[in-house]
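[1] Sequence isn't available, so here's the structure alone:
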């Protein structure tokens, strides 16, 4: 019993603390790794104690093959300055995806993990809004880059659909949704706005949320935005001016980086330039197009992964994402909770759209959402077997 409780606390803590990494890093440089490391350790002890292995799933094969590709390209590019640093960044996410898929299928309710993700994002959104009071022109809070903060918020917003929405819970959900929308809007992230719009369309089309709920949440957020705008008119004007000033530059630099990533992939389509290799090779591949930025990220997860891990790595990333959608659809056909499955799908869509403009492979939502989709499928399979046996 105590082991189950510990797994639940650590799993929910891992998900909830992901968007608050910046706050944790202010406490200690390694503090953000403590809870995930404890989760992995307790999970391994649980497997040993119960003498079992995780139920086999295609997810494990894809992650194992992705690990092989990572090790192979890292071995080829081990002399490069960023290779080992970025390899170490990749590995924990592969492990956490396996762990979350297993514990969410057995010990930890999926809805508890979805609630934890929302709770962490709401705190991050509140921190972002408070950062505006502190003088920031765009919401940052626990995440240094406003666009990355928007990524966490729009990935969490669809998950509200899976939480209870009756009586007082409905009011709470509307308030939390308004905070997330307001926080995302305060980042002035165009990619985040597009990702949120696509996720909401998916929810409406799949009957995960009524149009009225979208309208009410938007209205509440709109009122809050008007109140804020009237109270901080000068700051808002400066923020809009800054955003409009850098918008064109951002578009131009992203095109340059996408072109450089494409060149890297064309030069070495098998194993790419290695983990972190985009930063190392950008100046040469981009023909020094950005004199003041020699080691950036690609601002496109798909192109960056393709450039660094080659075609095999890119294909495995796509397969990993596909597993999430296929697993959730299979769960729906078996009668799984529709709100949970559709909410995870919508959140995954938000992650994918946002990742067209950002390099988000080193943040948890991508990995945790696919893991939860697999867990929903495995739970539905168990329930259908139980129903058949009775």
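    It's in. Keep in mind the model is a prediction, meaning the values are calculated, not measured. Numbering: from 1, shown residues only.

[2] use CA for all of it now, contacts and neighbours both
    OK.

[3] Run through the helices of the stretch 1-150 of the chain in chain order.
    When secondary structure is read from DSSP state H, counting those that start in this stretch, the stretch 1-150 of the chain shows helices at 2-17, 21-27, 34-49, 58-76, 83-106, 110-133, 146-156.

[4] now, of these, which is deepest in the fold?
    helix 146-156 (a mean of 29; mean count of other CA atoms under 10 Å).

[5] can you put the helices of the stretch 1-150 of the chain in CSV and add distance to residue 266?
    As requested, the helices of the stretch 1-150 of the chain are arranged in CSV below (distance: least, CA to CA, whole Å):
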stretch, distance to residue 266
helix 2-17, 37
helix 21-27, 35
helix 34-49, 36
helix 58-76, 16
helix 83-106, 20
helix 110-133, 38
helix 146-156, 28
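
[6] closest one to residue 329 among these?
    Across the helices of the stretch 1-150 of the chain, residue 329 has its closest neighbour in helix 58-76 (14.9 Å, CA to CA).

[7] How far does the helix or strand containing residue 256 sit from its chain's centre?
    Using DSSP states H and E, residue 256 maps to helix 233-267. Per CA atoms, centre = their mean, to the nearest Å, the displacement of helix 233-267 from the mean C-alpha position of its chain is 21 Å.

[8] Please point out which parts of the next helix-or-strand element following it sit buried.
    Past helix 233-267, further along toward the C-terminus, the next helix or strand under DSSP H and E is helix 277-285. Across helix 277-285, burial judged by 16 or more other CA atoms under 10 Å covers 277-283, 285.

[9] And the contacts of helix 277-285?
    80-83, 257, 260-261, 263-264, 273, 288-290, 294-298, 304, 307-308 (CA atoms under 8 Å, 6 or more residues apart in numbering).

[10] rerun at 10 Å
    Residues from elsewhere that reach helix 277-285, judged by CA atoms under 10 Å, 6 or more residues apart in numbering: 74, 77, 80-83, 86, 256-257, 259-264, 267, 272-274, 287-291, 293-298, 303-305, 307-309.

[11] where's that helix relative to the chain centroid, distance-wise?
    The answer for helix 277-285 is 25 Å, by CA atoms, centre = their mean.

[12] Pasting the second one now:
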């Protein structure tokens, strides 16, 4: 404000008033957006979640960096809201439905296979996930913060992908089984090759969105290099679900870009893929064939997961309303098909087995709501060059949500951060869009 007053002494009165009004509006916008500390604490939490520095620097482990950064983000956000006498959180349909899942999980606790275990699961896992989901939609509420969050994800994915590529070329694999699977990055979300592929596939569309909105050649090439590294790492995980999701991302962007000025990107990408096809790792195509012919899987995992899927469907038919209790599908499956102590590898069936059909319906409502939220941001910003970044980022987030909708058929990650982080970014895109269009 002082700077505006110092430089406006020579201007006509009307222009001076306009500058003052603009400065006042910027001050109000900053106050409405909230302080920077919660945002950077949230980004620090994301760094710890994805890269787990405590795994490489053991002295950091006692500090519990994940809990520390999340606590700082939440407490400073709440304090900032109270200081400025603003609502602590934006109440949206998606956050209400997410709260509904938590409430339903609490209501069904008495009928859980293990009530104490279900309560511990809520406290240790799902409530933390919901806290970050809520925080993303409330703290990442400006265009600048949304761009920074996207850049953060794109750059944080680089060490994950580079580690996977390095492990493959170094010949470090999980075991001596018929399919060589690389050792995964030691972090909460990437503890096995399938999860590593999932994380990279969810971040990839956001990286491509950032590349599309860059005008300078240098940053664009950097981001395209990051995207290519992500794709290579996904392939080297030998994850079948990872390949399906990678192909889905490519297909969606081909359909979208072929009708835009960026159609040249599509041609270049297709040529590059065809040229690199002979470089696929040995045994990769044989691994992909087991997607359609599960009996040919030499590891037996495809057959085992198909059996678990059938057992889970039988469990849902036997208890369609209450379920086995949140987080208890392992125990329910043990009863149904024997003690293997494995979750059902399907997010939708996880919710249905744990929380019955009501739990599944609530999750589908969140999923659809966040997808529509990203679509609404795209509609409001389409064709507006000044809001091109919002359009492309919302589009990337929507593609990530579509990727998860397919990946959910193969992963036991119903209550983890994978979906809820991208869903939170969808709410963040809406908040940023509303701040821009109403400002």
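    Cool, the structure landed. Computed from a predicted structure; not experimentally measured.

[13] Helix 277-285 and the helix holding residue 256 of structure 1, what's the angle between them?
    Calculated by axes from the mean of the first three to the mean of the last three CA atoms, to 10 degrees, helix 233-267 of structure 1 forms an angle of 80 degrees with helix 277-285.

[14] for helix 233-267 of structure 1, packing partners?
    Judged by 3 or more CA pairs under 10 Å, 6 or more residues apart in numbering; DSSP states H and E, helix 233-267 of structure 1 is in contact with helix 110-133, helix 211-231, helix 277-285, helix 301-333.

[15] can you list the buried residues of helix 277-285 of structure 1 in a markdown table and add distance to residue 108 of structure 1?
    Listed next are these as a markdown table, based on distance: CA to CA, whole Å:
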| residue | distance to residue 108 of structure 1 |
| --- | --- |
| 277 | 37 |
| 278 | 38 |
| 279 | 38 |
| 280 | 41 |
| 281 | 43 |
| 282 | 43 |
| 283 | 46 |
| 285 | 46 |
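
[16] Centre of the chain to the host helix or strand of residue 388 of structure 1, how far?
    Residue 388 of structure 1 belongs to helix 364-389 when assigned by DSSP H and E. Centroid separation for helix 364-389 of structure 1 versus its chain: 19 Å, with CA atoms, centre = their mean.

[17] Can you list the helices and strands that that helix packs against?
    Looks like helix 364-389 of structure 1 contacts helix 2-17, helix 58-76, helix 83-106, helix 110-133, helix 146-156, helix 301-333, helix 338-354 (3+ CA pairs under 10 Å, 6+ apart).

[18] Reformat these as CSV; add distance to residue 379 of structure 1.
    Supplementary listing: those in CSV, determined by distance: least, CA to CA, whole Å:
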stretch, distance to residue 379 of structure 1
helix 2-17, 16
helix 58-76, 15
helix 83-106, 6
helix 110-133, 9
helix 146-156, 22
helix 301-333, 8
helix 338-354, 12
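
[19] out of those, which comes closest to residue 206 of structure 1?
    Nearest to residue 206 of structure 1, of all those, is helix 338-354, at 7.1 Å by CA to CA.

[20] mean deviation of that closest one from structure 2?
    Helix 338-354 of structure 1, aligned to structure 2 and superposed, deviates on average by 1.0 Å (mean CA distance after the TM-score superposition for structure 1).

[21] State the span of structure 2 onto which that helix is aligned.
    Taking TM-score structural alignment as the measure, structure 2 aligns residues 391-407 with helix 338-354 of structure 1.

[22] Let me see the contact set for residue 160 of structure 1.
    Contacts of residue 160 of structure 1 (CA under 10 Å, 6+ apart): 114-115, 117-119, 173-174, 176-177, 209, 339-340, 343.

[23] go again using 8 Å as the cut-off
    Residues counted as contacts of residue 160 of structure 1 (CA under 8 Å, 6+ apart) are 114-115, 118, 173, 177, 343.

[24] helix/strand/coil for it?
    The assignment at residue 160 of structure 1 comes out as helix when based on DSSP: H, G, I helix; E, B strand; the rest coil.

[25] what's the counterpart of it in structure 2?
    Mapped onto structure 2 by TM-score structural alignment, residue 160 of structure 1 lines up with residue 207.

[26] How about the aligned partner of residue 371 of structure 2 in structure 1, nearest residue that isn't a chain neighbour?
    The pairwise alignment with structure 1 assigns residue 371 of structure 2 to residue 325, based on TM-score structural alignment. Leaving aside its sequence neighbours, residue 325 of structure 1 sits nearest to residue 345 (CA to CA, 6 or more residues apart in numbering; 6.4 Å).

[27] And for the one you found, the neighbour number?
    By other CA atoms under 10 Å, the residues close to residue 345 of structure 1 number 26.

[28] rewinding a little: state the distance from the match of residue 160 of structure 1 to residue 306 of structure 2.
    From residue 207 of structure 2 across to residue 306 of structure 2, the span is 33 Å (CA to CA, to the nearest Å).

[29] Check residue 227 of structure 2 too.
    When distance is defined by CA to CA, residue 227 of structure 2 is 32 Å away from residue 306 of structure 2.

[30] Mind checking which of the two has more residues around it?
    Neighbours were counted for residue 227 of structure 2 and for residue 306 using other CA under 10 Å; residue 227 has more, 25 against 14.

[31] which one in structure 1 is aligned with that one?
    Using TM-score structural alignment, the partner of residue 227 of structure 2 in structure 1 is residue 177.

[32] can you tell me the helix or strand for that match?
    Residue 177 of structure 1 belongs to helix 168-186, assigned by DSSP H and E.
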